[in-house]
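A.B. asks: sequence isn't available, so here's the structure alone:
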């Protein structure tokens, strides 16, 4: 193997990261894609998993971990992520449905933690999955309570933003809730989300699937993530928020702060 950095183990680890960024990879896939021995590929992948640079999908294949998937200028709330596992598991066990935690990264939301049902892979969302901000209850929550001004908002307008403006963290004024291109929900839906404290969706992201989401806040009250529950419409019904909204909001409240 050609060394690029002069640090052999780092170059080998980079090969593993490149391999999982391409697509989910079994151990055999890692060996094929990297040229490393089976033992070395496994050792490095497991070590990278400990540091959350690599994760696993429901089939056990290696995928980008939350540090890769949610990388960017905005730091990932690691303390929140560490606390999320038991809360997501409790909500899954209480409802029998898969649960997830999403953070926004520009035009997408990223699943950074999940507690999956033992069966029903069709409605699972592996850690590292990137989903559009144009559909789904998680997107609605992150848009409705987003800390950053929405695209197209003129920061110089200040409180003159008009009746559609809303109050952001620490009393700051956030702009009108402009919808992402191709959004399948109306702007009025975001106001409803803010009023009741949770969002639900039926078939927005994928036909036959429903979800419920609620905002997770940091110690300052700023919304930093969306806690979600998802499953087939047959179980969640066409009014999933009526069925699980209170439970999801309560779980998000436990995780907040």
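C.D. replies: Yes, it's here. Treat the numbers as computed from the prediction; the structure is a model and nothing was measured.
A.B. asks: CA only for contacts and neighbour counts going forward, please
C.D. replies: OK.
A.B. asks: so how far is stretch 102-120 off the chain centroid?
C.D. replies: Taking Cα atoms, centre = their mean, to the nearest Å, one finds the center of stretch 102-120 at 4 Å from the center of the full chain.
A.B. asks: quick one: the residue nearest to residue 167 when sequence neighbours are not counted and residue 250, what's the gap?
C.D. replies: Across the structure, with Cα to Cα, 6 or more residues apart in numbering as the measure, the residue nearest residue 167 apart from its sequence neighbours is residue 173 (4.7 Å). Residue 173 sits at a distance of 27 Å from residue 250 (criterion: Cα to Cα, to the nearest Å).
A.B. asks: list the buried residues of the host helix or strand of residue 81.
C.D. replies: Using DSSP states H and E, the secondary-structure element containing residue 81 is helix 78-95. Judged by neighbour count (16 or more other Cα atoms under 10 Å), helix 78-95 contains these buried residues: 80, 84-85, 87-89, 91-92, 95.
A.B. asks: list the residues that contact the most centrally placed residue in the chain.
C.D. replies: Among the residues of the chain, residue 102 comes closest to the average C-alpha position under Cα atoms, centre = their mean, at 2.1 Å. Contacts were defined as Cα atoms under 8 Å, 6 or more residues apart in numbering; by that measure residue 102 touches 109-113, 138, 225-228.
A.B. asks: apply 7 Å and report the result again.
C.D. replies: Residue 102 makes contact with 109-112, 225-227 under the criterion Cα atoms under 7 Å, 6 or more residues apart in numbering.
A.B. asks: more neighbours: residue 173 and residue 250, which one.
C.D. replies: residue 173 (20 against 14; other Cα atoms under 10 Å).
A.B. asks: and here is the other one:
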């Protein structure tokens, strides 16, 4: 017979493992059925997990998804393999060639979460940090991450108050949808001082072997170095770096000829 504390821990782990790898969110009923526990018991476990950031609850749909706290705890593993290790040489090279700060971010709810950062060699220090969050509507990495998501996330964006961080921040759902359509069409996103005065950014999508956008790769710098003419020179290296990282993750662009073995 299990010790009560061990049994409680076992139940928590069973709930976390009940989230499927390809599911964006899951209902309480489905989770209860998968772990073989009453809905009331699973609900109590979920309340605790939500409180600690291991699970997130969408108040509009009442469905649950894994929280970014799991990433933060698993950062040691990610540091050694997967997306992090694949991104390391790409971001280091991009930062070295441009002299600017480079980021890699993933989507969590309606926010981007930084999972990797390489500081540039300039005197400007970015306030961003690994594990930190940024609003999707006001950042280039956030726009990239939401441009290719499903309708459920877009629906949340439409009903979400878009906070103005500067006088350039997009604050209407209609304007944001038009911006995301432009991002999909051109293959990259810009942040022209929409989150912070004097800071400009460029980002492009990173895809996995299935073609799904799993991260955004971005570069940031001060306005004086990111004037319009310089932005035109920065965009291609960012797009190329994101494409290189995508290839490292197994993505093969449609129409591309695989390299000979």
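C.D. replies: Good, I have the coordinates. Computed from a prediction, not measured in an experiment: that's the story for all the values here.
A.B. asks: return the distance of the equivalent of the residue nearest to the centre of the first structure over in the second structure relative to residue 74 of the second structure.
C.D. replies: Residue 102 of the first structure maps onto residue 105 in the second structure when the alignment is built from TM-score structural alignment. Separation of residue 105 of the second structure from residue 74 of the second structure (Cα to Cα) stands at 15 Å.
A.B. asks: translate residue 249 of the first structure into the numbering of the second structure.
C.D. replies: The alignment partner of residue 249 of the first structure in the second structure, by TM-score structural alignment, is residue 239.
A.B. asks: its match: neighbour count?
C.D. replies: Each residue near residue 239 of the second structure was counted by other Cα under 10 Å, and the total is 21.
A.B. asks: where does residue 112 of the second structure land in three-state SS?
C.D. replies: strand (DSSP: H, G, I helix; E, B strand; the rest coil).
A.B. asks: meant to ask about residue 121 of the second structure, not that
C.D. replies: coil.
A.B. asks: thought it was touching residue 97?
C.D. replies: No. Using Cα atoms under 7 Å as the test, residue 121 of the second structure is too far from residue 97 to be in contact (10.3 Å).
A.B. asks: to which residue of the first structure is residue 85 of the second structure aligned?
C.D. replies: When the two structures are superposed using TM-score structural alignment, residue 85 of the second structure falls opposite residue 82 in the first structure.
A.B. asks: whoops, residue 148 of the second structure was the one
C.D. replies: Structural correspondence for residue 148 of the second structure with respect to the first structure (TM-score structural alignment): residue 145.
A.B. asks: can you pull the contacts of that match?
C.D. replies: Applying Cα under 7 Å, 6+ apart, we find residue 145 of the first structure in contact with residue 223.
A.B. asks: one more time with 8 Å, if that's ok
C.D. replies: Residue 145 of the first structure is in contact with 194, 215, 223, counting by Cα under 8 Å, 6+ apart.
A.B. asks: next, the angle helix 82-98 makes with the helix ranked longest in the second structure.
C.D. replies: Identified as the longest helix of the second structure according to DSSP state H is helix 228-248. Using axes from the mean of the first three to the mean of the last three Cα atoms, to 10 degrees, the inter-axis angle of helix 228-248 of the second structure relative to helix 82-98 is 150 degrees.
A.B. asks: centre of the chain to helix 228-248 of the second structure, how far?
C.D. replies: 18 Å.
A.B. asks: residue 215 of the second structure corresponds to which position in the first structure?
C.D. replies: Residue 215 of the second structure maps onto residue 225 in the first structure when the alignment is built from TM-score structural alignment.
A.B. asks: so what secondary structure elements neighbour the strand or helix carrying its match?
C.D. replies: Secondary structure here is read from DSSP H and E; on that basis residue 225 of the first structure sits in strand 223-232. Contact partners of strand 223-232 of the first structure among helices and strands, from 3 or more Cα pairs under 8 Å, 6 or more residues apart in numbering; DSSP states H and E: strand 98-105, helix 137-144, strand 209-217, helix 240-255.
A.B. asks: show me what the last one is packed against.
C.D. replies: With contacts defined as 3+ Cα pairs under 8 Å, 6+ apart, the secondary structure elements packing on helix 240-255 of the first structure are helix 78-95, strand 199-202, strand 209-217, strand 223-232.
A.B. asks: okay, the ones you listed in a markdown table with distance to residue 18 of the first structure next?
C.D. replies: Converted to a markdown table, those look like this (distance: least, Cα to Cα, whole Å):
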| stretch | distance to residue 18 of the first structure |
| --- | --- |
| helix 78-95 | 23 |
| strand 199-202 | 35 |
| strand 209-217 | 32 |
| strand 223-232 | 27 |
